[in-house]
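Engineer: The sequence and its predicted three-dimensional model are supplied below.
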Amino acid sequence: MAGARSTLEDVVLALEAWRLKLADQFDELLCLARLKDVKRLDYQVETVQRVLRTFCGRALLADEVGLGKTVEGGMLISEYLLRGMARSVLVICPAALVGQWRAELASKFAIEAESTDEPRFRSNPEAAWASGREPRVLVASLQMARSSRHAELVRARRWDLVVVDEAHHLKNRSTVGYKLLDSLRSRFLLLLTATPVENDLEELYNLVTLLKPGQLATPAAFKSRFVEKGNPFSPRNRERLRELLGEVMVRNTRALAGRGIELPPRFAQTVVVEPSPEETALYEAVLGLVRSAGDSGGTPRLSLRTLLEEAGSSAEAVLDTARVLGREKRLAPTAIAPVLEAARAATQVRARKLGKLLELVKALDSFSPGSKAVVFTRFRATLQALSTALDAEGIPHASFHGGMSGPEKDEEVERLRTDVPVMLATDVGGEGRNLQFANVLVNYDLPWNPMKIEQRIGRLHRIGQTREVQVFSLCARGSAEERILDVLDRRIHLFELVIGEVDLILGRALEEKEFDARVFEIYERARTEAEIAAHFDGLADELSTARGHYEKVKSFDEALFRRDFEA
C-alpha cells in the first residue's frame, strides 16, 4: 500500500510539475511581437496571461467600456494560433461589428479572417461553413449563426476557440443563441461584455455556466445562496461569490488602467448649411422616388436607401448610382429621369457643404499649429469630387479608399503623417487604421449607423492621441443627416460617450432592428415633414429611455464588481 501511495503521489507531483511548466511558458507571450499599431498596456498583458495560465482559456472578460476587451480577445486568438493550440477559431458578434472585427484582426494582429458578410454564406452556406483554410478564423454575426438555416452548420464544425463579443446578448439561457453556444463544446471560450448583469444576477449565472458548468451550482441553488429574496439585483454572501467569480472573470477598471489610457478632450460641433436651390431640388427628387417606388414595391429597397444616403453626401454620388440604376433597368426610365436631371444640375454648382469644408481646412492651424485633418465620406464619388475641389484650391492632400492596395494605403497614411495637412478617406478604406496623429475630424457626410460614426471618431480619439480632437459634422438643413445628428446628440449625447457605449445603448433600444433601417423606414412611410418629425421624436424617446437604462446598469455593475476582479 505504501508503494501504491508513493506511486500516486509521484503522479500527482508530476502532473503539478507539468501544469507549472505550462504556466511558465505563458510568461512570454508570442503575440506581442506580432502586434501592430497597438499600445502595449500592462493590464491587458496581465489579463491575457491570467486567462492562459489560470483560467485555461475559458473566461469572462468584463472590462469597463473603452478599455480594450477586443484587443485582449485578439491577443488571445493570436497566442493560441501561434502556439498551435487552436486551428479553428469562431468569433461571434453583432452583425454591425463583423466588419470591424475582421479589419482589426488583420491590421492589429496580422490575422486574415473570413466573415459571414461574404456572399457565399448566403448563396451556399453548407459549403461556406464546411470549407476554409487552416488554421481558420471566421467572424460570424450572431444573427446569422443562430438562424435556422445556419445553426446546425455551425454545430457541425469543431471549433477550438470561440470568442463572443457583446456576450450580454446571450444572457438568457432560454434563447436560441444561448443554446447554440452551449452546444458548441469548444475547448476554449471567451465571453466579452462590459455589462455582464443588466436585469438580474441570474444573467451572470448563465454566462458563468457557459464557461464552467457547475461553478455556481444549479439555478435554484445559486438563487438561494447568492440572491437576496425580493431583490434580484442584490447579492448575498458577496465574499464567497467573489471567490467563485474570480476563477472565471476579469474586469479591469479605469482606476486600474490609470494614466495609460487617459485621453485629451474632444469637442464636437454640428455645422448645418443651407442647401442651394439645386441641392434642395435633388433631395426632393430622391425623396419623391423613395416614396413612390416604396408604394409600388417594385424597386430594391437597398438601391433606394443608397440614393437617399447619397443625397446627403453629394450630387456626384447620386448621379453615379442613378446612372447605374437606369442603365441596368432596375428603375423605369420615367422614374429615374427626375433624379438624373436634378443631379446633373446640382453638380454644376458648388455644394454648400464643400464651401464650409474649405473654410475648415484653410483654418486648420487655428486649432493648433501643425493640425492634421481627416475628412470622412462614405462614397468614392464624393471623395473624388472633394479631391478635385482641393486640387483647384491648391490644397495638398492624401486620399484613402477601399480600392487601394495595402501598400498604397500605407503610403497615403504616411503622407498625412509627414507631408500634407489633409486626408480624404472612405469608411471602408479607413477600417482598422488608427490615425491618432491627426486631430481634426470632418464628417463630410454621415453614416446612418451611429456605431460607424463612433468608429470614425475612434480612429483619431484613441490611446496615443496627444492633442484635443475637434469633430465637425456637416449636414444640409432639412436632411436625414440633420435629424439623425439631432437625435443622437440631443438625446444620448453621442459625442460625449466613451467609445463602445453606443452599441450598448442602441442594442437596448432597438434590439434586432438596426438604427439605419429604422431611419429609412421613416422616410418610406412618412408623407409629410410633420410625420417625419413625429417619427424621429419617437425614435429619440426610445434612445433616451435606453440611455437612462444603460446608466443604471453601468452604475449597478460598477457597484457589484467594484475593483475585485482586476488582472
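Structural biologist: In hand now; what should we look at? What you see is a predicted model; the values in this text were computed from it and never measured.
Engineer: When you work out contacts or count neighbours from here on, use the C-alpha atoms and nothing else.
Structural biologist: Will do.
Engineer: which residues in the stretch 251-400 of the chain form helices?
Structural biologist: 254-257, 277-296, 301-311, 315-327, 333-346, 352-362, 380-392 (DSSP state H, counting those that start in this stretch).
Engineer: Make TSV from the ones you listed and add mean neighbour count and distance to Asp42 to it.
Structural biologist: Below are those laid out as TSV (neighbours: other Cα atoms under 10 Å; distance: least, Cα to Cα, whole Å):
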stretch	mean neighbour count	distance to Asp42
helix 254-257	14	8
helix 277-296	19	51
helix 301-311	21	43
helix 315-327	20	46
helix 333-346	18	54
helix 352-362	16	38
helix 380-392	18	40
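Engineer: Among the ones you listed, which comes closest to Asp182?
Structural biologist: Nearest to Asp182, of all the helices of the stretch 251-400 of the chain, is helix 254-257, at 31.6 Å by Cα to Cα.
Engineer: related to what we said a few turns ago, nearest to Val374, of the helices of the stretch 251-400 of the chain?
Structural biologist: Val374 lies closest, by Cα to Cα, to one member of those: helix 352-362, at 9.9 Å.
Engineer: Distance to Gly66 added to the helices of the stretch 251-400 of the chain, as a markdown table?
Structural biologist: A markdown table is the format used below for the helices of the stretch 251-400 of the chain (distance: least, Cα to Cα, whole Å):
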| stretch | distance to Gly66 |
| --- | --- |
| helix 254-257 | 9 |
| helix 277-296 | 38 |
| helix 301-311 | 29 |
| helix 315-327 | 34 |
| helix 333-346 | 42 |
| helix 352-362 | 29 |
| helix 380-392 | 30 |
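Engineer: another one to put next to it:
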Amino acid sequence: MSVYTPGQRWISDGEAELGLGTVLNCDVRTVTVLFPISQETRTYSARQAPLTRVAFGSGDRIQSAQGWHLRVEDSREVDGLIVYIGEDENGEPRELPETRLADSLQFDQARDRLLTGQVDRNDWFDLRFRTLRHHQRIEQNPALGFAGPKIDLISHQLYIADEVAGRHAPRVLLADEVGLGKTIEAGLILHRLLLTGRVERALILVPDSLTHQWLVELLRRFALEVTLLDEAQSQAYGESNPFEAGQLILASQQWLFANSHRQAQALAGDWDLLIVDEAHHLHWTPGGAGADYACVARLAQATPGLLLLTATPEQMGLESHFARLKLLDPERYRSLEAFRQEKRGYAQVAEAIDLLEQLPGPLHKSPNESAQIQARIAAVIDDADSRALLATLANPESGEDQQQAAQDQLREQLLDRHGTGRVMFRNSRRHVGGFPSRRLNVTPLELPLPYRRVLRRLEQNTDTLGERLVEPGLDHPEIMLYLDAMHRALAEDPLNEPWWRFDPRVTWLLEKLTEIGEEKLLVIAHERETVLELAEGLRVLAGVHAPVFHEGLSLLERDRAAAAFADPEEGYQLLICSEIGSEGRNFQFCRHLVMFDLPLHPDQLEQRIGRLDRIGQRHEIEIHVPVFRHSPGERLLRWYREGMDAFGAPHGVGSELFGAFGDALVEALQDPTGLDEVIHETRALFEVRLAEQDAGRNRLLELNACRPVKAGEVIAAIKELDDDPALPRYLDRALDIFGVDSQDIGGELLHLQPSSQMQGGLPGLTKGEDGFSATFSRARALARDDVQRLSWEHPLVREMMSRLLGGTMGNTALATLRHPSIPGGRLMVEHIFRTYCPAPKALHVSRFLPATAVRVLLDETGANLSDKVSFDGLARHLGKVKKAPARELIKSRQGQLRELMDKAEEEAARELPSIIEAAQSRMHRQLNSELARLKALATHNPAVREDEIRALENELAGLSDAIENTRLRLDAVRVIVTLDANA
C-alpha cells in the first residue's frame, strides 16, 4: 500500500483529464485528493487507490505555480515530500518543493514507462492510436448522444432533443400528444447531457405505476442504469441519504410526495436535472398549492435543469397549465392574468407566418393584394432586421433564391421571437403525420333485466342509493355508467347471480375474439372488480384465460401481465385492464381496443385510445364499443361522437368541454330530454376552440416544435455514425485485445461472451456468464428487445475507449521492421502527442477541441519522417519483440531516446498553435452566433432567461481560456528497430 502525505502530487490513472492532484488528507482507510484545474475532489480507498505518484527525474523540465521552470538535476525527500533541485531558465540554482508545482503541469507517463523498460504489445499501441483518432472525430459530431440510443429516427423527437439539450440548464415542458414519444425525448436529452458532461446527477419522478416501465425503457433504449428508490430500499441505507446511492435516481411520485423526510433528503441531493412525468397531476390553484406541487416546486428551485412531461398540458384548465410554466420560470410567469392576455395575441403571429407563404413571387399578385399582405405581417414586426427581410421578400426585383432565403429567415425569426416554443414543445398527430386512422365500431345491445332493475331503482331512489353506493368507493353520477358495478353494490343476496352470467357484453366479447382470429385485443374497463370478474367469467364460460392488469397488482405483477400479452409467439390473445391500463403503458403492437364501458371524462377516453394509437402503430385502429340501448352509456357515447368527434383524433379541448357542460351532461345521462341541447352547445364550443387553436397558440407550437431542416441535419449526422465502416473494424480489434469472444450467429447478429482472458469486468460481460447478443443494425435492434445495438456510444465501446485513453494501456511499445530499403541496426521512434485541455466537465470543451493526436516519427538522426511514412503503412510491417530483449535495448539507448523525445516535443509544438486557432474559431463561430441570437430574442421573447444569456457569456469566456491554455503531452511512444531484410 502506498504511503500518502498531505501535499504530495498524484494523478488519477482512470481520469487523467482531472489534471495534477494534491493530497488533502489521508488516514488508514481513505485518501482525499483535490484536482484544482478541473475543480474536482475524489476520495479513494487507501489500499487500492487508482493513483500514480508524480516523480520527475534528471533532465525533466517542470513548472512552478508561479510560472518559472526548473530543469531537474537531483531531488531529495523531506517529511514524505519531494524537493526538486536544478536550474531555472536563467541558469540560477533553485529548489522547487512538489507542493509548489503548477496545477496545470503534465506528467508524461509514456516517457517514464518507456525509460524504465515497461513496454506493451504492438497491437495495444495501434489500438490506442486508433482510439484517439476515432474519439477526436466522434466528440465533434453533432449527433453525439443521439446516435447510440435504440430508437427510430423520428424528426420531431430528435429536433426537440437537439434544441433542448443544447441549452444551458434547460427548463422546458414536453407536451406532445399521447403516443408521440415524450419519454424518448426526455431520454435523449438526458443521454446527450450525460455524455457531454453537462449533467452528472438526475432525479426522475414518475407515477408509481410507471416506475418499472421507465426503468426498463432507460436501460433498453438508452443503456442507462438508474437506481430505483422506494421506502424499503431507502430504509436499507439507515441514517445515510438514499438519494446519494447513485447518479441517476428514479422514484415514485406518490411515495415521495407523501413523505416529508424523504423530500428533505431528495432536496439535499444536489441534482443537475429534474424530470417529472405526468406533470398535469400536480395540484395548484391561485389560492394555494397541493403537497405534490409544492414538493416539485422546491426541487425545481434547487435544480438547474427541469423537464416536465405531460400529454395534456391544459387538462386541468388554463390555471393548471400556468402553474406548470411557473415551475419552469417563476420570474417569467408571475401573473395568471398577464398569461391570459399574452395567449390572446398568438393568433396574429400565426396568421403572419401563414401569410408568408403567399408572399414569394409577388408579381403574380396585384400590388394592392401584396401590400395588404405585407401590412398584416408588418403589424407583428418591430425590429429592423425583420423589416428588411420583409422588404426583400416583397420586392419584385428580388431573385427567387433571395426571396426564399428571406422567407425562411423571417419565418424563423417570427417563431423564435414571438412564438411560445421556448419553454413548451407540443407536437400533434396532425402536424407530425403518418399515423393510422381510427375506426369506431359500435355494437348496440339490449339491456338485460337485472340492469333495467338497478337503473329503475337509481331513478326512483337517487338520494338513498347514493349513500349505499359511496360505501364500496363508487361515485355518483359515474356509477350509472357501470351497470355491473351497480348490480354488485346493490345486490341484496351475497349469493346473487354474478353479472357476467347474464351480461351480453361477455358473449359479444367471446364472439369478437373468434372474429379477429389470432390478432390481439386489449380490453379496458373502469373498475378493478369488473376486470377481475370479467376474467373469471371468460374462464368459466368458455375456458378463455386472460391476464389482468389493475391497480391492486404490484409493479412486478403488472409487468408480467403486460409481457404475457406482448409476447408475439406464446403470449395471450387478450389482456383485461382497469383504468390504470390507460396510463403510460404502450400496446402499439395491438390494433383492437374494446371499451367494455366508457369513462365519463374525455381525457380518460383519449388516454385509453392512446395506448394503441402511438408511434410504431402500423395498422388502422379498431375501437370496439358494446353499448346498451337507451342507457346512460349510449347517451354518453352520443355526446362523445356528436359533440366533439372524440374517437376520430386527439384535439386537446375535451377537458374544457367537460368543464363547461359536465353538470348538464350528467343530468342528461339520467334524463335524456336535455341531451340534444347539451350536444348542440358542446359542438358549437368545440368548433370555436378548434378554430382558435388553428389560428393561435397551438398553430405556433406545432410550427416551432419541429423545424424540418434542422431535424434533417441531426438525422443525417446520426446516419453518418450509423453507417461508419470504421466501427466494426475497430470493435473487432478491441474485443480481441480485451479478451471478448465474438461469434457471428447470422441475421446480422453477433454474440459477445467473455473469454477466460478478459481484462477486468466490462459492461454487460461478466466472467462465467453468457454475455449478450448484439447488432450494428438499428432496424434489427429495434425488432428485438433482447438484442443490443452496437454503436460508438454503447457502454461496452465507451468503456474500452475510456480504458485506453485514460490509462497506460498501450502507451509504450517496441517493434522490429524489416524492409529492403532500410539497413538493419537503425532506430526510429514513433511519438503520439495528445492535446491536453483541463477544464470543468460542464464546459464540454471536447465539442470544439477533443483530445487531438499529433504524430511525430523520427529516425535516429532526428529527421522527421511523419509526412513520408503513414501510421497504417508502417504498422503493417512491424514485428514483435520479447520483453526481455526489449528492456535491454531501451536501457542501452536511454540517452539517445531522451534526445529524440525532446526533439519530438519541439516538432509537435509547431503544430499546436494551428490546432488552438482552429478550435477557437469553431467555438467563437458557433457560440457568438448563439449569443447574438439569444440577446436579440430576449428583446422580444420574455421566455429567454437572463441567467441563460449570462451562462452562455461565462461559457464562452471559460472555453476561450481553456482552449488557449491547451498543451501537448506525450501520450504514447513506440521504439522501432530495423532488422536486416536478408537475415
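Structural biologist: It's in. Here the structure is a predicted model, which is why all the values come from computation and not from measurement.
Engineer: if I pick the counterpart of Leu161 of structure 1 in structure 2, what's in contact with it?
Structural biologist: Correspondence of Leu161 of structure 1 to structure 2, assessed by TM-score structural alignment: Gly305. Taking Cα atoms under 8 Å, 6 or more residues apart in numbering, we find Gly305 of structure 2 in contact with Ala169, Pro170, Arg171, Asp272, Leu273, Leu274.
Engineer: among the helices of the stretch 251-400 of structure 1, which is nearest Thr175 of structure 1?
Structural biologist: helix 301-311 (30.1 Å).
Engineer: Return the list of helices and strands in contact with that closest one.
Structural biologist: In terms of contact count using 3 or more Cα pairs under 8 Å, 6 or more residues apart in numbering; DSSP states H and E, helix 301-311 of structure 1 is assigned the packing partners helix 277-296, helix 315-327.
Engineer: hmm, who's touching it?
Structural biologist: 282-283, 286-287, 289-290, 294, 317-318, 321-322, 379, 448, 520.
Engineer: so which pair among the residues you listed is furthest apart in space?
Structural biologist: Counting by Cα to Cα, the most remote pair of the contacts of helix 301-311 of structure 1 is Gly294 and Phe379, 23.6 Å apart.
Engineer: so who does the most centrally placed residue in structure 1 touch?
Structural biologist: The structure's structure 1 has its C-alpha centroid closest to Leu97; by Cα atoms, centre = their mean the separation is 4.1 Å. By Cα under 8 Å, 6+ apart, the contact list for Leu97 of structure 1 reads Ser141.
Engineer: where's it relative to Glu558 of structure 1, distance?
Structural biologist: 25 Å (Cα to Cα, to the nearest Å).
Engineer: And for Val91 of structure 1?
Structural biologist: Val91 of structure 1 is 27 Å from Glu558 of structure 1, by Cα to Cα.
Engineer: The closest residue to Asp365 of structure 1 other than its chain neighbours: neighbour count?
Structural biologist: If the residues on either side of it in the chain are set aside, Asp365 of structure 1 comes closest to Ser371, at 5.7 Å by Cα to Cα, 6 or more residues apart in numbering. Residues near Ser371 of structure 1, counting by other Cα atoms under 10 Å, number 19.
Engineer: Thought Ala438 was touching Ser371 of structure 1, still the case?
Structural biologist: Yes. Ser371 of structure 1 lies in contact with Ala438 (Cα atoms under 8 Å); the separation is 6.7 Å.
Engineer: Run a quick neighbour tally on the nearest residue to Glu198 of structure 1 once chain neighbours are set aside.
Structural biologist: In space, and not counting its chain neighbours, Glu198 of structure 1 is closest to Val553: 5.4 Å by Cα to Cα, 6+ apart. Using other Cα under 10 Å, Val553 of structure 1 is surrounded by 18 other residues.
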